[in-house]
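Engineer: pasting the structure only:
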């Protein structure tokens, strides 16, 4: 190969490597790792109640306005588990956010928080202004712990 063709091949190789990581939806160093399970759900032995919240964040189907939309499967338990719901999740340098649907979870509840390697910390703000502070450690789902092998 001539010396003029060699730099072209190196540039092409670099572009291909960079574009494959971008299209794979990989995060940059300054972006939080938004994918995974975050849960504080537990069984209270004395009361016999299941309590807490958890969300599993995954990549959903591509849409025209998002490269890799994030979808959350959110569940809350207040004595007994409520049905899980699907939520659109926004996550980036500025934090994580999702809104709960207008059903058994109540109209207008929005979660806003920060995400780290250890988990999610934030606040649910409800329609009438009530606020609930929540810590959701990054860990296996409460339900995964119940699997028997």
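Structural biologist: Perfect, I can see it now. These figures come from a predicted structure and were not determined experimentally.
Engineer: CA atoms for contacts and neighbours, from now on please.
Structural biologist: Noted.
Engineer: C-terminal to whichever strand or helix holds residue 6, what's the next element?
Structural biologist: Using DSSP states H and E, residue 6 maps to helix 5-23. Along the chain past helix 5-23, the next helix or strand (assigned with DSSP H and E) turns out to be strand 36-39.
Engineer: Going by contacts, tell me the helices and strands next to that next one.
Structural biologist: Where contact means 3 or more Cα pairs under 8 Å, 6 or more residues apart in numbering; DSSP states H and E, strand 36-39 is packed against strand 49-59, strand 131-137.
Engineer: Presented hereafter is structure B, for comparison with structure A:
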């Protein structure tokens, strides 16, 4: 419980900024580990992923893992097992508001990420190999 309170406190204090290059295609925010002093937050997110709390999804066909906290989903640009906060690199933590629909798991071509826009053909669920 204390770890959850700590991560939500750090999320609330983080200097989130708009990912301007994705403003029209998939609006979200991000922070950097070094430039923004968010190493502790990124370490806690990595710990949650290592504990198995991540949920698999795709971003325009590319697999990723998401962490759902409050009204947002969070993801890293680097796999959490490859992050070394002492190596001098700046790591990116992203977040986007939850839509509470399939876009929280599969983002596909034609989807702008805006609440009012949802593809006419929502992503299909993956079939199990033995059901094909």
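Structural biologist: That came in fine, so what should we check first? Everything numeric in this text was worked out from a predicted model, so none of it was measured.
Engineer: Need the TM-score from the superposition.
Structural biologist: Overlay of the two chains. TM-score (TM-score structural alignment, normalised by the length of the second structure): 0.28; 65 aligned residues with a Cα RMSD of 5.0 Å.
Engineer: Give me whichever of the helices and strands packed on strand 36-39 of the first structure is most buried.
Structural biologist: The densest packing among these, expressed as mean neighbour count by mean count of other Cα atoms under 10 Å, is seen in strand 49-59 with a mean of 20.
Engineer: The next helix or strand along the chain from that one: which residues count as buried?
Structural biologist: Taking DSSP H and E as the definition, the helix or strand that follows strand 49-59 of the first structure towards the C-terminus is strand 70-79. When burial is assessed from 16 or more other Cα atoms under 10 Å, strand 70-79 of the first structure yields the following buried residues: 70, 71, 72, 73, 74, 75, 76, 77.
Engineer: What residues does residue 73 of the first structure make contact with?
Structural biologist: 55, 56, 57, 84, 85, 86, 87 (Cα atoms under 8 Å, 6 or more residues apart in numbering).
Engineer: With respect to residue 12 of the first structure, which of the helices and strands packed on strand 36-39 of the first structure lies nearest?
Structural biologist: Smallest distance to residue 12 of the first structure across those (Cα to Cα): 28.9 Å, for strand 49-59.
Engineer: Show me what that closest one packs onto, helices and strands only.
Structural biologist: Packing contacts for strand 49-59 of the first structure, counted by 3+ Cα pairs under 8 Å, 6+ apart, involve strand 36-39, strand 42-44, strand 70-79.
Engineer: and of these, who's closest to residue 19 of the first structure?
Structural biologist: Nearest to residue 19 of the first structure among those is strand 70-79 (20.5 Å), distances taken as Cα to Cα.
Engineer: Can you tell me how far the residue lying closest to residue 70 of the first structure once chain neighbours are set aside is from residue 90 of the first structure?
Structural biologist: Closest residue to residue 70 of the first structure in three dimensions, ignoring its sequence neighbours and counting by Cα to Cα, 6 or more residues apart in numbering: residue 59, at 4.7 Å. When Cα to Cα, to the nearest Å is the yardstick, residue 59 of the first structure and residue 90 of the first structure sit 11 Å from each other.
Engineer: With residue 12 of the first structure instead?
Structural biologist: Here the distance between residue 12 of the first structure and residue 90 of the first structure works out to 33 Å (Cα to Cα).
Engineer: Which one of those two is surrounded by more residues?
Structural biologist: It is residue 90, of residue 12 of the first structure and residue 90, that has more neighbours when counted by other Cα atoms under 10 Å, with 17 against 12.
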